[in-house]
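# here you go, sequence then predicted model.
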Amino acid sequence: MHPQARRFCLFTLFASLISTTGYVYLIAPTWPFSRLHLLTSSSSESSTHGNSAYATFLGPPTSKSAFEESTNASSASDPLRDPYFISVRLLNYQFNHAERTKTKLLNVPFLVLVLPEVLSLQTEVLEAEGATIVRIEPLDVPDAFDRDFITNSRFRDVLSKLRLWQLTDWGKILYLDADSFLVQNLDGIFTDPDLSSSMKTLPSNETDEDDSDVHPPEVYLMAASSDTYGDQTEWERPGHINYLCACFMLIAPSLALFDHYVSVLDSAKALENAAYPEQDLLIYVHRIEGRMPWKRIPIEWSANDGEMNDELEGGVKSLHVKGWAGAEGGNIASEKYRGVRDRLVEEMSDYYGSRLR
């Protein structure tokens, strides 16, 4: 090839690359933000940790008040203003993008388990911003439960969280309820040997036989925070009962364990009138005196009371509190931590807005 022709081809190729790069950053805001993040992040600051994942669950609203994110009546008809959706979006931002809290581990996604009734508008926004959507089917409420109570409560769909144990593409999953937000990075939980090591299922005995026809696996992982209410300092005192909270769990997916859970739900020993279906099941299966006792995740990883962040040296790493106006149920954030969540939501909006300008 003539030298001038070769130079012209090289110049054309270089110009094409520059043009493509400009398109990615300036003209294509519909690209998932996770891709933009990967293009701009420094791999030297990251490390690999197997096939772990963070996860949460998003179902359809279970009551009118779930939409009352503000006193503005128009929010009730706008699914993008549903406070649980905003909270899931905030968790995704914090795990994938926010400098203070984003994961430094390679190939550790943020999974959002969604039921078929969740609007595509919501899942499309979450996917565009880097979340990994995992579509799941609901689990039926067992006959032994008070179906009228469960199906008309805000806990109508929570049994579906058991689908976490079917996600065997991942070795470990840290699950947080959607009404949570991060204060610090959580990566260390995957490497803490006291929390993340597998546990051996104990042999059955006459006083604690298998509760179902499906035997549990030989090894499992169930680490969880304590469900707490009121003055949290009480929960740190010796002798206080530890009450497994399904709001913050480090688990190892296992089809055998999933089948065991479902079998217990359908067995003669099924729980009756469980107010919190998935949590009451897990409390029973992983009771301390049973074959698969749970281990407690210390309160510095997750607390249900924002004020605990001021009690502990170094603070807590995440808060399981509802930080929006009109929230129903327990673990309502104080005014101070509603303000903290509001500032994080504003920070998230500024982050995404700056990438569309």
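It's in.

# please count neighbours and contacts with C-alpha atoms only from this point.
OK.

# ranges for the helices of the stretch 151-300 of the chain?
Using DSSP state H, counting those that start in this stretch, the helices of the stretch 151-300 of the chain run over 188-191, 193-196, 255-266, 277-285.

# out of the ones you listed, which gets nearest to residue 136?
Closest to residue 136 of those is helix 255-266 (Cα to Cα; 13.9 Å).

# all helices for the stretch 1-150 of the chain, in order.
For the stretch 1-150 of the chain, the helices defined by DSSP H, counting those that start in this stretch cover 3-22, 33-40, 83-96, 120-128, 147-151.

# put this next to the first one:
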Amino acid sequence: MNNSRGGRRSCRSLYLGIAVVTFFLLFVYTPLPQNYDDQRDALVNHVTSAATGHKSSANASLPSLATTKSKYAYATFLAGDAHQQELADINDDNYFVAARILTYQILHAPETRSPAGIPFIVLVTKAVSEPKRHRLRLDGAIVIEAETITKPTWVEVETSTWQDVFDKLRLWELTQFDLITFLDGDTVLARPLDGVFNDTAVATRKTSPDIPRPHPGLLPPMPRTYAFASRPEMNTIHTYPPSEETHSYPNIAYLNAGFFVLKPSLDLLAYYLALLQLPDSFVPTLPEQNLLNEVHNWAGAMPWQTLGTEWNIHYPTKEDLDGGVASLHEKWWAPGDGEGLGGYLRGWRWRMEGFYQGREGGGKGHQ
């Protein structure tokens, strides 16, 4: 009897030991979850690469439209330039660096990244070089080449960098997304932007059936529903928060196309492109911005909606940053208020480059 009980105890001890060892082996060899802090992931990749002599696996699977399941996206636009293609170092192109800063901020930086993991798209023109596209993919962006929208001869632009701005309209083709938040490349974040997708201004609205359509017989039908929201253009001297009472806006009904939220729609894209072919249908001095203001004017059938003042400021100042605005529409390399924002904006460039160099093993050879 005692021998039998002792045997059963021995078996239970053996089974318990086997269970402990099995649990330990599963813990050691099961891959870690993917939602750890990105800086910790970068450190793990860097240490592993140095220890084994192998390249980081971060480059094995680059992001694409086919792999994202998100119903929302962020996007910016990067045009090519003949002069910039001749640069010995692609990181001497300020607009390209700006796109990298946005990629880093939206996808990686703890203070500004998307809590929901919303993807970031860089829409590029045909002239953007492959080294730049590849670098942006390594950074984590989804790079899409926009099919060229030929600028009609009646549209004349004063700035060479605006020659391809109508290609931005290709964002309306990305109908796998419910909403896209567009940011001009010369934008720097101060905090996460995900809340903009919950702003009441981005709700889908019905196109008014009662307002007469412009250019009857010359344009295709407007879509039955749409969503388009933006911020009014700012005066360079303004308050935060901006208001009409403090004369912060030259015209509160005139939107700035450097920050907007859109619902992709092939019907709306067709309407834009048809209007573009009508000579003098809008004032072309600010090409795509004035086209959008024409289609979505407040007296029309598809008026644009006003986003909250907290999401974006054009011509920002240190007071705007201190006031809590989420994004600053300003060139990181040439801030309009001089050194008021200069240190803050330039600091993001060095943080971005340091992050990727650390993740990929250091040095400038990561281009």
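Sure, I can see it. Since the structure is predicted, the reported quantities are computational estimates derived from the model, not experimental observations.

# returning to what we had before: what's the closest of the helices of the stretch 1-150 of the first structure to residue 108 of the first structure?
Comparing the helices of the stretch 1-150 of the first structure under Cα to Cα, the one sitting nearest is helix 83-96, at 9.4 Å.

# which residues touch that closest one?
Contact with helix 83-96 of the first structure is made by 34, 37, 56, 58, 66-69, 79-80, 100-103, 110, 112, 122, 126, 129-131, 178-182, 324, 344-345, 348, as judged by Cα atoms under 8 Å, 6 or more residues apart in numbering.

# and the residue nearest the centre of the first structure, what does it touch?
By Cα atoms, centre = their mean, the first structure has its centre lying nearest to residue 56, at 2.5 Å. Residue 56 of the first structure sits next to 88, 110, 111, 112, 113, 175, 176, 177, 178 when contact means Cα under 8 Å, 6+ apart.

# top of those residues by neighbour count?
When neighbours are counted by other Cα atoms under 10 Å, residue 112 leads the contacts of residue 56 of the first structure with 27 neighbours.

# now do the contacts for it.
55, 56, 57, 58, 88, 131, 132, 133, 134.

# redo that, cut-off 7 Å
Applying Cα atoms under 7 Å, 6 or more residues apart in numbering to residue 112 of the first structure gives the contacts 55, 56, 57, 58, 131, 132, 133, 134.

# from residue 117 of the second structure, how far out is the counterpart of the fifth one in the second structure?
Aligned by TM-score structural alignment, residue 131 of the first structure pairs with residue 141 of the second structure. Taking Cα to Cα, to the nearest Å as the measure, residue 141 of the second structure falls 12 Å from residue 117 of the second structure.

# with neighbour numbers in mind, choose between those two.
Each of residue 141 of the second structure and residue 117 has its neighbours counted (other Cα under 10 Å); residue 141 has more, 28 against 15.

# I'd say the more buried one and residue 121 touch.
Yes. Between residue 141 of the second structure and residue 121 there is a contact at 5.7 Å, judged by Cα atoms under 7 Å.

# re the thing from before, tell me the one of the contacts of residue 112 of the first structure nearest residue 187 of the first structure?
residue 55 (13.0 Å).

# can you count the residues close to the corresponding residue of the second structure for that closest one?
The alignment partner of residue 55 of the first structure in the second structure, by TM-score structural alignment, is residue 75. Per other Cα under 10 Å, the neighbour tally for residue 75 of the second structure reads 25.
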